[in-house]
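K.L.:
Give me a 3D structure for the following:
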Amino acid sequence: MNNKAVILGNNYYIGLSAIRSLGVHGVHTVAVDYSEEDRYGAASKYCSEKIIVPHYKNDTEGFIQALIDYAKKQDQKPVLIPCHDTYLEVIDANLPKIKEYYLIPQTEQGLASKVMNKDTLHALAVEHGVRVPETVRIHEPNFKERVEEEIKFPCLVKPFDSPSFVATFRKKIFKVHNMEELEEAINKAKEANLEVFVQRIIPGFDDHMYTFDAYLNQDGKVTHWTTCQKLRQYPINFGASVYTIQKYTPELFDIGSKFLEAIHYKGFAEIEFKKDEETGEFYLIEINARITNFNHLLYKVGLNFPYITYREMIGKPLEPKALTDTTNRAFWYGYEDFLAVKDYIKSGQLKTSEVMKSFFRPKAYAIWSWKDPKPAFTFMKTRVGKLFGGRK
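P.N.:
Next up is the predicted model:
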């Protein structure tokens, strides 16, 4: 296997997990970042090479050119694996140019951005008969009346462009409880030049969040898949997974595979669903078009999606595989889960006894590894440094 794997974004544990998932099979991994700061994923013993490139947003042209220049020096086309939404957006916008030099599963320019954008994803879902939460756009006629009658309070103010919203507000959504809060949230978004819409909250605690994780080959067919259930998120209720279990939920394959194949998606995707606690129906919430937060859990249960991607891209695809058992293994990001647990207990959503029971499951850690401990030490060193640095 002479093709290198170029991993974009190693200042978060998704990049670290991708490096480990590939490096364990002897793949030459290249950590690509715009800064040395917080780059703990590149500290892995499975990282073969590290390079710094221009910032993907501040100097997009320079970033793309740096990737191309690197690829030109290689004997074989590298496989490109973005591990953050913002990297993915830039790659998608420049897909034809990048694909001349890199192996990338997606063939249709704009499709990744379309499924990441809440507005276009909503339209796609409706077009293909997939259930989505009721939504009202702020410029629609009778906006306020429709919110009060169809959406009802409390409700969510969500962005069309999630990466930009998260970068600005450090949260995924605004939860509002009345018209005054709604207007305030809309004004905040306007001031930041971000478009938003209003959406109904599907009833159910955080353990009603499920995922369908799948790989679609170059024929646009699902070849590898499993399903998971989130148990805790941070920030609580509307955040990223910090404690998730693999759990077989066959209905999600029926919905998810049909939808992804219908829109001609290729490569890895994770569809996030919420199960309505009153009706039992699943609603599509969002799609991650890059390696997921709990990739290490998927690796532990036998689905190594970065390697599945790599092998198909170099023309040596792995045998199809579906995980149709419940292993009950959990993904755990302890650093943020402790913060989440504190908030769950404080708000009365969880009891200490319930939390304690969960820790007895076999776990896949976000950062820690006995075989590869350096990234965890590097991570903790930077966190301690920031903690004491902030007290000066």
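K.L.:
For the rest of this, base every contact and every neighbour count on C-alpha atoms.
P.N.:
Will do.
K.L.:
hang on, isn't Leu80 packed against Ile7?
P.N.:
Yes: counting by CA atoms under 8 Å, Ile7 is a contact partner of Leu80 at 6.3 Å.
K.L.:
the longest strand in the protein is where?
P.N.:
Ranked by residue count under DSSP state E, the longest strand found in the chain is strand 222-234.
K.L.:
Glu261 is in contact with Gln218, isn't it?
P.N.:
No: taking contact to mean CA under 8 Å, the distance of 10.9 Å between Glu261 and Gln218 leaves them out of contact.
K.L.:
Which helix or strand contains the nearest residue to Asp213 once chain neighbours are set aside?
P.N.:
The shortest distance from Asp213 to any residue that is not its chain neighbour, by CA to CA, 6 or more residues apart in numbering, is 4.4 Å, and that residue is Glu270. When elements are assigned from DSSP states H and E, Glu270 belongs to strand 267-275.
K.L.:
I have a second one here; can you model it like the first so I can compare?
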Amino acid sequence: MHLRRCGMKTFVLVTDAQPRMTLAVVRSLGQKGVNVLAAEKTRFAPALFSKYCKVGLVNPDPQKYPDEFMQWLIATLDKYPCEMCIPVDDATLDVIMKHRHKLERLTSFVLPPLEGYKVASDKGLSVLAAQQADILCPHTIIPDNLKELDVWIKNLEFPVIIKPRKSSGSRGIKYVEDKEYFKKAYLQVHKEYPFPIVQKYIQPVEKYGVCLLFNSASELRASFVQREVRHYPVNMGTSVVQESVYYPKLVEIGSKLMKSLKWTGIVELDFLVDQQGKAYFMEINPRFWGSLQMAVLAGVDFPWLLYRLAKEGDIEEVHTYKTGILCRWLLPGDILHLLTNKNRLSMNPSFLAGKKDNVYDDILSWDDPLPTLGFIMSCFRYLFDGQMWRFVLKGDHYEKHNNG
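P.N.:
I've put the predicted structure just below:
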């Protein structure tokens, strides 16, 4: 896990320059003098416009063309002396985990064991792991065939959530209120995401993300908890505003689960707290999370800690940070929330809130303004992509099925 040492100038390769958490990684490392090389499927990606990105490259799509991406990655690591590679998004991480032994001869990574990763990246297997660790989860059905579909319907307690086993954000999730619509909704999800899981719907009072970093001995080295404040789509979607909070019990539960998987590196776990105050484990994100910038602002600089972990072998523990910090994903998340929220005038924090109200932004920065231009240019790239606009504007990543 130690970084390669070389007499010449070296880089840290950060993949997936489009998502906002990659921008947080690039800024964090760049501000500390690390030479960052970032890459994406297009040149029009926010992190590639950052002044902290020394070299920007275009790579093949790792989801559509994994073999070509792997060839590109090997060629890039041969051309540029990279002391470390930080894969950010799911598709890239899948390819790198599959070929890690070949790639580890070329650069350094901080990654979990393959078996643990397989469990963490599968929502069905992660629920089973949580249950085995005596962690509270919603009642869950994990199908492996369609023959017993009618049997499940008879035994289900509605409403339920149909959830893909592998997806990010709220893509493919369907909320079903009664039996009449279940079979159709399930088969729709199954067509794109084979054999999704089915969970009893828990009415949330609060949603939390527990962000953790483990060393190579699966010892917890950093922790951070965020409360979700606003979402898009409004009722059940990706969080667009979060607040830094302390919740030691959730850190304890999350750490217990990840230690059972012998975890190394970064991870984020989602929890839901119901009206009785019970905390339910929902899923694991085995990578950096969208709202990473807030943890950095609050005082837990996960990208820098990850880099130091690779360089030094181990680091001091970091579990204290500023609470009450709010950070939002204005472009486009909070704007879309504003446009679709019928109670927009009573939003708290207000849409117009800023730093004086302790509200910060994932992308906007006076110190590093050009990523905003990169985001705008990336929007033009998708200008005529109907599927992308349906996904963004209509919230096709979350659908509700009922008799209404």
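K.L.:
Give me the residues contacting the lengthiest helix in the first structure.
P.N.:
The helix of greatest length in the first structure, counted in residues with DSSP state H as the criterion, is given as helix 374-389. When contacts are defined by CA atoms under 8 Å, 6 or more residues apart in numbering, helix 374-389 of the first structure is touched by residues Leu16, Asp38, Tyr40, Gly41, Ala42, Ala43, Ser44, Lys45, Ile367, Trp368, Ser369.
K.L.:
Just name the closest of these to Val166 of the first structure, please.
P.N.:
When the contacts of helix 374-389 of the first structure are compared for distance to Val166 of the first structure (CA to CA), Asp38 wins out at 18.4 Å.
K.L.:
Distance check, the closest one against Arg170 of the first structure.
P.N.:
17 Å (CA to CA, to the nearest Å).
K.L.:
Look at the two and report which has more neighbours.
P.N.:
For Asp38 of the first structure and Arg170, the more surrounded residue by other CA atoms under 10 Å is Asp38, and the numbers stand at 15 against 11.
K.L.:
Hmm, the more buried one is touching Asn11, no?
P.N.:
Yes: look at Asp38 of the first structure against Asn11 with CA under 8 Å: they come within range, at 5.2 Å.
K.L.:
For the alignment partner in the first structure of Tyr232 of the second structure, give me its contacts.
P.N.:
Taking TM-score structural alignment as the criterion, the aligned counterpart of Tyr232 of the second structure in the first structure is Tyr234. Taking CA under 8 Å, 6+ apart as the definition of contact, the neighbours of Tyr234 of the first structure are Ala240, Ser241, Val242, Glu336, Asp337, Leu339, Ala340.
K.L.:
Which of the residues you listed are conserved in the second structure?
P.N.:
Of the contacts of Tyr234 of the first structure, the ones still in contact in the second structure (both residues aligned by TM-score structural alignment, their matches' CA atoms under 8 Å) are Ala240, Ser241, Val242, Glu336, Asp337, Leu339, Ala340.
K.L.:
The third one sits in which helix or strand?
P.N.:
Meaning Val242 of the first structure. Element membership for Val242 of the first structure, per DSSP H and E: strand 240-246.
K.L.:
Residues contacting that strand, please?
P.N.:
Outside of strand 240-246 of the first structure, the residues within contact range by CA under 8 Å, 6+ apart are 226-234, 293-294, 297-298, 301, 326-334, 336-337.
K.L.:
just stretch 265-277 of the second structure next, same as before
P.N.:
Stretch 265-277 of the second structure is contacted by residues 110-112, 202-216, 250, 254, 279-289, 302, 306 when judged by CA under 8 Å, 6+ apart.
K.L.:
In strands only, show me those.
P.N.:
Checking those against DSSP E, those in strands are 206-214, 279-285.
K.L.:
Now the two most distant members of those residues.
P.N.:
If you compare every pair in these using CA to CA, the most distant one turns out to be Glu206 and Phe214, at 25.9 Å.
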